[in-house]
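*Asks:* Sharing a model that was predicted from the sequence below.
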Amino acid sequence: MATGQEVRQAAWSVLGAVLQEHRLLAEVLADSAGALAPLSPPERARAQRLALATLRQMQRADRLLGPHLRRMPPAPVMNALRLALVEIHAEGAPAHGAVNAAVTLLRRDKATGRYAGLANAVLRKAGQAPGWDTLPPQSLPGWLRKPLITAWGKASVTAIEAIQAAAPPLDLTPKDPAQAAALAEALGAEALPTGSLRLSAPGQVSALTGYSEGAWWVQDAAAALPALLLAPQPGEHVADLCAAPGGKTLQLAAAGARVEAVDISAARMARVTENLARCGLTARTHVADALSWQPQAPLDAVLLDAPCSATGTIRRHPDLPFVKDGTELDTLVALQARLIDRALTLLRPGGRLVFCTCSLLPEEGEAQITAALARHPGLAVLPAEAPGIAPDWRSSEGGLRIRPDHWADRGGIDGFYMAVLARAAPVP
């Protein structure tokens, strides 16, 4: 069993991978030779929580550290200081323990050992500094903040940042909606208006009631909505394009549809297969490019969760602002348009397409639908209907725009855009 110091060491290594090497946290966590690999599942979870909390609170930590630093120390040293302050101020750890732990971390490495004295002096002062909770929350990076202010206004962006500063609750999608109330009671979960269940302090996911029986799967409430908009009927032939990790595939299969799950990544598709097996559901899985995959017959419906900037998921993935810089946006927007065009060719006359992205940027949402309608005469936006949809989620072109500051009193929700499209059926 690892010690608390080894857990901190792992969290420190994760911070270095994200902030210095600019690696996505998902990649770091999946590294079989990485710092988290030797830890037990609870220890891994603890190290991950520490790293995530530090990424969410980094600017607050830097504000407290600033008055006590004549110059910025090397990045690994700065990360150790940030980690300690977040432990003290956000996690409630005893100051002396967190300070001593940071000093020990720095002394383990020859390159950082000479900063141990500095860390001890600075942290003893900053660790006692008042006002942590009154400091502004972590700001979005400029490349993202400016267009979001243009799109949604400064007050909304400030509210989004406030939501993203806190660890999000855990949302679950019940396999059988008829059992949602009983499952919520067994889990001590809140039943959300859209049908998802929300846990504020879930603990170890695999130990929760119903996990081993496949009674639910982890899926943010916003991510569960596109499949509800598609409303597959029993026996309908549908495709989930860009399907991994599989939450929407599971929803479609649970509704009784004949599902084709398509994803270009073999590793990610393996997760879809595992989730299907745990939940006792069936779908045909295809490791293929959605731009070239072809079903054996025209489909009744397609769900396209297109690759995007993922800017709506920063509350759960606070590493994204430190790894991405917006330079990939034009490429993603072009790919999304190609995927929409391709998905439409897979449908039978009168078939429907749900397009969605976990992005906050209009060019990856509203603008895509407007452009698709211009490219495809006869294409129409169908009403977006599902339980629990709030009036202020509806956008002018007929889709749904969900922002993290929606449901702020419940802990927020991922940012998403989604719309239902259909070609007019030919007149007999």
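*Replies:* Perfect, thanks for sending it. Note that the structure is predicted; figures quoted are calculated from it, not measured.

*Asks:* C-alpha only now, for contacts and for neighbours.
*Replies:* OK.

*Asks:* Val14: neighbouring residues, count only.
*Replies:* 26 (other CA atoms under 10 Å).

*Asks:* host element of Ala244?
*Replies:* For Ala244, there is no host helix or strand (DSSP states H and E).

*Asks:* Please give me every residue in contact with Ala167.
*Replies:* When contacts are counted by CA atoms under 8 Å, 6 or more residues apart in numbering, Ala167 touches Ala53, Arg315, Arg316.

*Asks:* Of those residues, grab the buried ones for PyMOL.
*Replies:* Burial among the contacts of Ala167 is assessed by 16 or more other CA atoms under 10 Å; the matching PyMOL selection reads:
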select buried, resi 53+315+316
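
*Asks:* can you map out the helices along the stretch 151-300 of the chain?
*Replies:* Shown for the stretch 151-300 of the chain, the helices assigned by DSSP state H, counting those that start in this stretch span residues 154-164, 180-187, 221-230, 247-254, 266-279.

*Asks:* Help me confirm that Ala254 comes into contact with Cys279.
*Replies:* No - judged on CA atoms under 8 Å, Ala254 makes no contact with Cys279 at a distance of 9.2 Å.

*Asks:* between the two, who's got more neighbours?
*Replies:* Between Ala254 and Cys279, counted using other CA under 10 Å, the more crowded position is Ala254 (23 against 19).

*Asks:* The closest residue to Leu228 other than its chain neighbours in helix, strand or coil?
*Replies:* Closest residue to Leu228 apart from its sequence neighbours, by CA to CA, 6 or more residues apart in numbering: Ala386 at 6.0 Å. Taken by DSSP: H, G, I helix; E, B strand; the rest coil, the conformation at Ala386 corresponds to coil.

*Asks:* returning to what we had before: tell me which of the helices of the stretch 151-300 of the chain sits most buried.
*Replies:* helix 247-254 (a mean of 26; mean count of other CA atoms under 10 Å).

*Asks:* got a list of contacts for that helix?
*Replies:* With CA under 8 Å, 6+ apart, helix 247-254 has contacts from 175-176, 217-219, 223-224, 226-227, 232, 240, 243, 259, 261, 272, 275-276, 281-283.

*Asks:* and the angle for it with helix 221-230?
*Replies:* 40 degrees (axes from the mean of the first three to the mean of the last three CA atoms, to 10 degrees).

*Asks:* just how off-centre is stretch 238-255 within its chain?
*Replies:* 17 Å (CA atoms, centre = their mean, to the nearest Å).

*Asks:* Next, the distance between the ends of that stretch.
*Replies:* Taking CA to CA, to the nearest Å, stretch 238-255 runs 11 Å from one end to the other.

*Asks:* ok, now stretch 229-237?
*Replies:* 16 Å.

*Asks:* Put this next to the first one:
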Amino acid sequence: MTFTSKQARRRSPTRDFQVGLPARRAAVELLDAVLGKKQPLGEVLSRSLDAGPMFDLPQRDRALARAIVATSLRRKGQLDIVIDGFLERGMPEKAGTLYPILLSGAAQLIFLKTPPHAAIDLAVTLAQYDPRARRYDKLVNAVLRRVAEHGEAIAAALDVTRVNTPDWLWARWERVWGEERTRAIAEANLVEPPLDLTVKDDPAGWAEAVSGRVLPTRSVRFLPKGRIESLPGYQDGAWWVQDAAAFLPARLLGTVAGKRVADLCAAPGGKTAQLAFAGASVVAVDDSKARLGLLAENLARLGLEAEIATADATTWQPGEHFDAVLLDAPCSSTGTIRRHPDIPYTKSARDIAPLAALQARLLDNAASLLKPGGTLVYSVCSLEPEEGEAQVAALLGRNDALRLDPVSPGELRGEADWIWPSGCLRTFPYQLKLDTPEWSGMDGFFAARLIRAA
């Protein structure tokens, strides 16, 4: 929902200064970009913070906009059913931002417990701002009033895990993992995740500093409040944000001090930082200059060093071979839905085959970079076997110089449940259970370790 200068002049001064309106407007624009244009939320949010509707919002309004967007996406299945029940003729076509206005309004009323007068009045104002949605302002008012009265009961009566998981994901997961595991995954995806920090030292001390706790991985977990940059230790480079599961693949390389390691598809650099901090001589490779710029900034803050190469990792040949290669490949990212609730709506089953083909090319080139006896760790934050187990089986079938090196529970501090019968690492979003759902969970990851014949 972008306004021209003429539209801006037509606004009511009173409405322009309605409390909470800028945050709602930002939420609607973000949802429209994600659901209408299929743009990844992370990219849209970054642009919005740089020069969009989130740019000049105070921190409190930014937090509110994020909460509205995340709740709208996590609970989209329930919200759609509630809204559709109050639309006698279905959702109008060519209605501008009508749908994200209704979706975000219902999310506030049912799940964020916003007072009805505020949520409804602001939603009507947003519709009036949009030339294509303006003629539906009375519809917005009528639908959201009924949502305020009946929506919570209707939403609570639904099969929550099922309706909030799109059919394409549910069918895949149920076929591969079974209904019980699928339900556990879907339930974990409904909960806003905590943040995990990889700390350089003294996990217990940092856990106390951020009111968190130490995980079996030695990561520090906490419930975020406010900006990450304001936390103790950020400016000093004492830690970096990294999910507990994302911490594991680099650990599978074992002792890397003094070794030459290539980190392929490295940006934004969490694993590069791990390897550099562990004493490796790292070459971080990525084809995005912008993302490598972020990696370089992160390393500078952390006081760590790595060589940086802007290159296509499917063809990169630097003229040397490495003791170890870490390939955290681009993937469908279905293991990270709890952190990225837009994924079910910006990706589809059609994306998996092209990604698997890219992963195969990356793996073939990664294997060619190994010294005899060198170690390759391949990982993806995906729950789809085409990107994990099947990918490694195919690689072993076409490259007889490689063998699978099974992961042992001792390498994961005794967490045997994270090891699949094949000896590969496989984590799920419902694992790493602590005392409450808000403190629990981890990203869904697959990782395999392979050794090149000496």
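*Replies:* Happy to help now that I have it. Since the structure is predicted, the reported quantities are computational estimates derived from the model, not experimental observations.

*Asks:* Fetch the TM-score of the aligned pair.
*Replies:* TM-score for the superposed pair, counting by TM-score structural alignment, normalised by the length of the first structure: 0.94. Supporting figures: 423 aligned residues with a CA RMSD of 1.9 Å.

*Asks:* Which neighbours do Ala254 and Cys279 of the first structure have in common?
*Replies:* Lys175.

*Asks:* Now do the contacts for the residue nearest to Ile389 of the first structure when sequence neighbours are not counted.
*Replies:* Closest residue in space to Ile389 of the first structure, ignoring its immediate chain neighbours: Thr194 at 7.0 Å, by CA to CA, 6+ apart. Applying CA under 8 Å, 6+ apart, we find Thr194 of the first structure in contact with Ala221, Leu225, Ala386, Pro387, Gly388, Ile389.

*Asks:* roughly how far apart are the second one and Ala189 of the first structure?
*Replies:* Read it as Leu225 of the first structure. 19 Å.

*Asks:* just the fifth one next, same as before
*Replies:* Counting by CA to CA, the gap between Gly388 of the first structure and Ala189 of the first structure amounts to 17 Å.

*Asks:* With Asp240 of the first structure instead?
*Replies:* 28 Å.

*Asks:* cool, and Arg410 of the first structure?
*Replies:* 12 Å.

*Asks:* related to what we said a few turns ago, let's have the contacts of Thr194 of the first structure in JSON lines, adding distance to Leu421 of the first structure.
*Replies:* Formatted as JSON lines, the contacts of Thr194 of the first structure follow (distance: CA to CA, whole Å):
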{"residue": "Ala221", "distance to Leu421 of the first structure": "21"}
{"residue": "Leu225", "distance to Leu421 of the first structure": "15"}
{"residue": "Ala386", "distance to Leu421 of the first structure": "15"}
{"residue": "Pro387", "distance to Leu421 of the first structure": "19"}
{"residue": "Gly388", "distance to Leu421 of the first structure": "21"}
{"residue": "Ile389", "distance to Leu421 of the first structure": "18"}
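
*Asks:* how about the corresponding residue of the first structure for Ser382 of the second structure, what does it touch?
*Replies:* Matched by TM-score structural alignment, Ser382 of the second structure corresponds to Ser359 in the first structure. Neighbour list for Ser359 of the first structure: Cys308, Ser309, Ala310, Thr311, Gly312, Thr313, Gly365, Gly415, Phe416, Tyr417 [criterion: CA under 8 Å, 6+ apart].

*Asks:* Can you classify Ser359 of the first structure as helix, strand or coil?
*Replies:* Three-state call for Ser359 of the first structure (three-state DSSP): coil.

*Asks:* what span of the second structure lines up against stretch 299-316 of the first structure?
*Replies:* Stretch 299-316 of the first structure maps onto residues 322-339 of the second structure, going by TM-score structural alignment.

*Asks:* how deep is Gln235 of the second structure tucked in, by neighbour count?
*Replies:* If you count neighbours by other CA under 10 Å, Gln235 of the second structure ends up with 12.

*Asks:* all strands of the stretch 301-450 of the second structure, in order?
*Replies:* 307-310, 322-328, 370-380, 402-404, 425-426, 446-452 (DSSP state E, counting those that start in this stretch).

*Asks:* My read is that Ala47 of the first structure contacts Ala10, right?
*Replies:* Yes - contact criterion CA under 8 Å: Ala47 of the first structure and Ala10 qualify, at 6.1 Å.

*Asks:* among the helices of the stretch 151-300 of the first structure, which is nearest Arg423 of the first structure?
*Replies:* In terms of CA to CA, the element of the helices of the stretch 151-300 of the first structure nearest to Arg423 of the first structure is helix 221-230, at 14.4 Å.

*Asks:* tell me how far the ends of stretch 129-146 of the first structure are from each other?
*Replies:* Note: stretch 129-146 of the first structure ends 32 Å apart using CA to CA.

*Asks:* Please name the nearest non-neighbouring residue to Ala27 of the second structure.
*Replies:* Ala65 (4.9 Å).

*Asks:* Alignment lookup: the residue nearest to Ile389 of the first structure to the second structure.
*Replies:* Match for Thr194 of the first structure (TM-score structural alignment): Thr217.

*Asks:* Against Asp196 of the second structure, how distant is that match?
*Replies:* 10 Å.

*Asks:* just to revisit the earlier point, neighbour count for Gly388 and Ala189 of the first structure, which is higher?
*Replies:* Ala189 (21 against 11).

*Asks:* got a list of what that one touches?
*Replies:* So Ala189 of the first structure contacts Leu197, Arg198, Leu199, Ser200 (CA under 8 Å, 6+ apart).

*Asks:* roughly how far apart are the aligned residue in the second structure for Arg108 of the first structure and Ala8 of the second structure?
*Replies:* Alignment note (TM-score structural alignment): Arg108 of the first structure maps to Tyr129 of the second structure. Distance check for Tyr129 of the second structure against Ala8 of the second structure: by CA to CA, it reads 9 Å.

*Asks:* who has more neighbours, those two?
*Replies:* Between Tyr129 of the second structure and Ala8, counting by other CA under 10 Å, Tyr129 is the more crowded of the two (23 against 13).

*Asks:* Asn275 of the first structure reaches Gly246, doesn't it?
*Replies:* Yes - using CA under 8 Å, Asn275 of the first structure is in contact with Gly246, at 7.1 Å.

*Asks:* on that earlier part again, now, which of the contacts of Ala189 of the first structure sits nearest Leu69 of the first structure?
*Replies:* Ser200 (36.9 Å).

*Asks:* The closest one - how many residues pack around it?
*Replies:* 15.

*Asks:* Kindly provide the distance from it to Glu6 of the first structure.
*Replies:* From Ser200 of the first structure to Glu6 of the first structure the distance is 27 Å (CA to CA).

*Asks:* and what of Gln219 of the first structure?
*Replies:* In this view, Gln219 of the first structure and Glu6 of the first structure are 31 Å apart by CA to CA.
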